[in-house]
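*Asks:* heads up, no residue letters with this:
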């Protein structure tokens, strides 16, 4: 059976787009904290990031040296205002304009700033004054962005702890804390009006600490387990990450904001901790981060958001040795100050297979006696807009292709064979590397 040429070209274009998507990790980012005295220079970090599949970096501030080092690397940057900046941003629109001029316009577009986070976990800080100032601060930053003709190009949001939810078990019952009153609705209306994401910090690590059983650990690490059935939907959740993210999705849906995108601003697992801490270890950290990366790369999504990976920023690029608190707070780093890997989770372009992958098992019935796991742990004290893949342009008799060097020869061979089989001429200048 012979296919019409246009049908062949359509199929080839579809295959090329699928190829691009399969090799693009635009949804994988990393948090770059700086509460440390032993970090490598930003220029060295920029080179390190370019050797990985990480395509986004989230900063907690707007460090000029880092922003400049990331210029012209193609790496997307999330910058943030501090909680201490919020009162001035809320009360003085000129301060917001100055902040945007100094921290965005001074570097954009060479430095690919895509999002500004106003504060961090403000809604669960307990500071009522700060909570009331959050939305005005976000609005003034947004107005400054619009005034610079960057509205839609650079988004404005804020980051929330999982405890922003009053209920999350089962995921379908996810809801926001009613004590926020109209503040949360107004924040969501702002996000919806500006096409900005809802940013959340889910940490299965803390869920395991609150329920340290073997089956809980497997559920949190994406390892073989019986799953947890959502009594509201009948969905059998196979990992804590999906359950936590879908609880947020349910909370947004319940408020009538089904079109707001979710971004995971932080998630990770410490590789060591204090003697009395449950869960930190190299094996557990490798399993969580490695299996999470594989889960994201599979594009399977979550049960309530299938077929699309949520933008996820891993915590963290380096250890931060000056952070207070438990030992685990200083042990989330994926890389050491000397730029070597703390452990291998397949982030390097030269080796994208985790050292010890743990397969995700197919869904199986869960015993009714299996107790629920709390999904709203306290996150550590410390989004983003998906890159639209470019579909290669196609003509009637040729295709222009741009692909990664390590796959280019194989891809070219496949296309040349396909064109030859169907009697289509192939010119040397039709294939661009």
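*Replies:* Yep, it's here. This structure is a prediction, so every number in the text was calculated from the model and none was measured.
*Asks:* okay, CA-based contacts and neighbour counts for the rest of this
*Replies:* Will do.
*Asks:* helices and strands around the strand ranked longest in the chain, which ones?
*Replies:* Ranked by number of residues, the top strand in the chain under DSSP state E is strand 112-120. When contacts are defined as 3 or more Cα pairs under 8 Å, 6 or more residues apart in numbering; DSSP states H and E, strand 112-120 packs onto strand 76-81, helix 128-147, strand 155-161.
*Asks:* Can you lay out those as CSV showing mean neighbour count?
*Replies:* CSV is the format used below for those (neighbours: other Cα atoms under 10 Å):
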stretch, mean neighbour count
strand 76-81, 25
helix 128-147, 20
strand 155-161, 25
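*Asks:* Quick one: the ones you listed as JSON lines, columns for distance to residue 113 too.
*Replies:* As requested, these are exported to JSON lines (distance: least, Cα to Cα, whole Å):
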{"stretch": "strand 76-81", "distance to residue 113": "5"}
{"stretch": "helix 128-147", "distance to residue 113": "12"}
{"stretch": "strand 155-161", "distance to residue 113": "9"}
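*Asks:* Second structure follows, compare the two:
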């Protein structure tokens, strides 16, 4: 199945993970993106080999801050050094677009509770450091969250943050509003489909192939799960006092193989193709507002996660051959 990136290339990016022992070097990965008109890339940690490969490529970059660095970045001097080393030393040859602090840090979860106490300070210190260099309008500082941050997401108009994270998120949201930065969101239609009891969700709703609305919520009608999830988050942001805050989908994908139901080449090709076609349409809650979206991932990664499905999320095989017909 053809997946036409070129028509929406201004809104489409890829997540470039390196959890594999058979992947091509970064220089070849960047060249592959340029060949296929992929203009945006997300990396999860500062990798100087990747940053060097991106020089002069014109690919816009979302740079991730590992969870383990968040506490260190609460020290302003460390933040200044970090920004100098990984951003300023490569700019303007590398087009930095976002810096994302952490990945789904949850203040009420034991494994990330400590990092959560430092997130806002780390964001402020990174922002102050890039402001010192005069690039705060070019590079936006944000945080990556997941749908788990919501206590309710169905129907979409019931979207609201968990009570346990409300104070935490309100502080984050205020920072994003004050600095004109978007919220970065991981969206997971595949896993939502997998964990939903059989017969409670049609796969057509997850793959954008439903012929009629599956969910009717107030005046809004939903034919696919992806936009329903986005609208649930928009409602949650409105309840948190940020009705106009933008969302960038920084990870969404579908596996071409794996033991979970729905994991197949045909379904993945259908999902990606329909997702890309629908990105310019926005959501029922925010129509005609294109959704900047990063596909997960660039390559199949044979060391990614414990589930087989997570190893088959790539648009390309590790040998750089396209998994789908990318135009």
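*Replies:* Structure received. Keep in mind that this is a model prediction, so the values were computed, not measured.
*Asks:* Relative to structure 2, what is the average displacement of the longest strand of structure 1?
*Replies:* On the superposed models, the aligned residues of structure 2 are on average 0.7 Å from strand 112-120 of structure 1, with distances taken as mean Cα distance after the TM-score superposition for structure 1.
*Asks:* residues making contact with that strand?
*Replies:* Contact partners of strand 112-120 of structure 1, identified using Cα atoms under 8 Å, 6 or more residues apart in numbering, comprise 70-72, 74-86, 104, 134, 137-138, 153-160, 383-385.
*Asks:* against structure 2, where does it fall?
*Replies:* Under TM-score structural alignment, the alignment places strand 112-120 of structure 1 onto residues 95-103 of structure 2.
*Asks:* next one: the matching stretch to chain centre, how far?
*Replies:* Its chain's C-alpha centre and that of stretch 95-103 of structure 2 lie 10 Å apart, by Cα atoms, centre = their mean, to the nearest Å.
*Asks:* same question, stretch 121-139 of structure 1
*Replies:* In terms of Cα atoms, centre = their mean, the centre of stretch 121-139 of structure 1 is found 23 Å from the chain centre.
*Asks:* do the same with stretch 292-309 of structure 1
*Replies:* When distances are taken as Cα atoms, centre = their mean, stretch 292-309 of structure 1 is centred 11 Å away from the chain's centroid.
*Asks:* Over to stretch 84-101 of structure 2?
*Replies:* Relative to the chain's own centre, stretch 84-101 of structure 2 is displaced by 18 Å; criterion: Cα atoms, centre = their mean.
*Asks:* Could you find the closest non-adjacent residue to residue 322 of structure 1?
*Replies:* By the measure of Cα to Cα, 6 or more residues apart in numbering, the closest residue to residue 322 of structure 1 outside its immediate chain neighbours is residue 36, 5.0 Å from it.
*Asks:* Counterpart of that neighbour over in structure 2?
*Replies:* Across the alignment, which pairs residues by TM-score structural alignment, residue 36 of structure 1 is matched by residue 20 of structure 2.
*Asks:* Enumerate every residue touching the residue in structure 2 that residue 194 of structure 1 lines up against.
*Replies:* In structure 2, the residue paired with residue 194 of structure 1 is residue 179, using TM-score structural alignment. Listed by Cα under 8 Å, 6+ apart, the contact partners of residue 179 of structure 2 are residue 140.
*Asks:* Residue 222 of structure 2 is in contact with residue 209, isn't it?
*Replies:* No. Between residue 222 of structure 2 and residue 209 no contact is recorded; they are 11.5 Å apart, counting by Cα atoms under 8 Å.
*Asks:* quick one, which of these two is more surrounded?
*Replies:* In terms of neighbours (other Cα atoms under 10 Å), residue 222 is the more surrounded of residue 222 of structure 2 and residue 209; the figures are 21 against 15.
*Asks:* Measure the mean distance from the helix or strand containing residue 100 of structure 1 to structure 2 post-superposition.
*Replies:* Taking DSSP states H and E as the definition, one finds residue 100 of structure 1 inside helix 93-100. Here helix 93-100 of structure 1, set against structure 2 after superposition, deviates by a mean of 0.3 Å using mean Cα distance after the TM-score superposition for structure 1.
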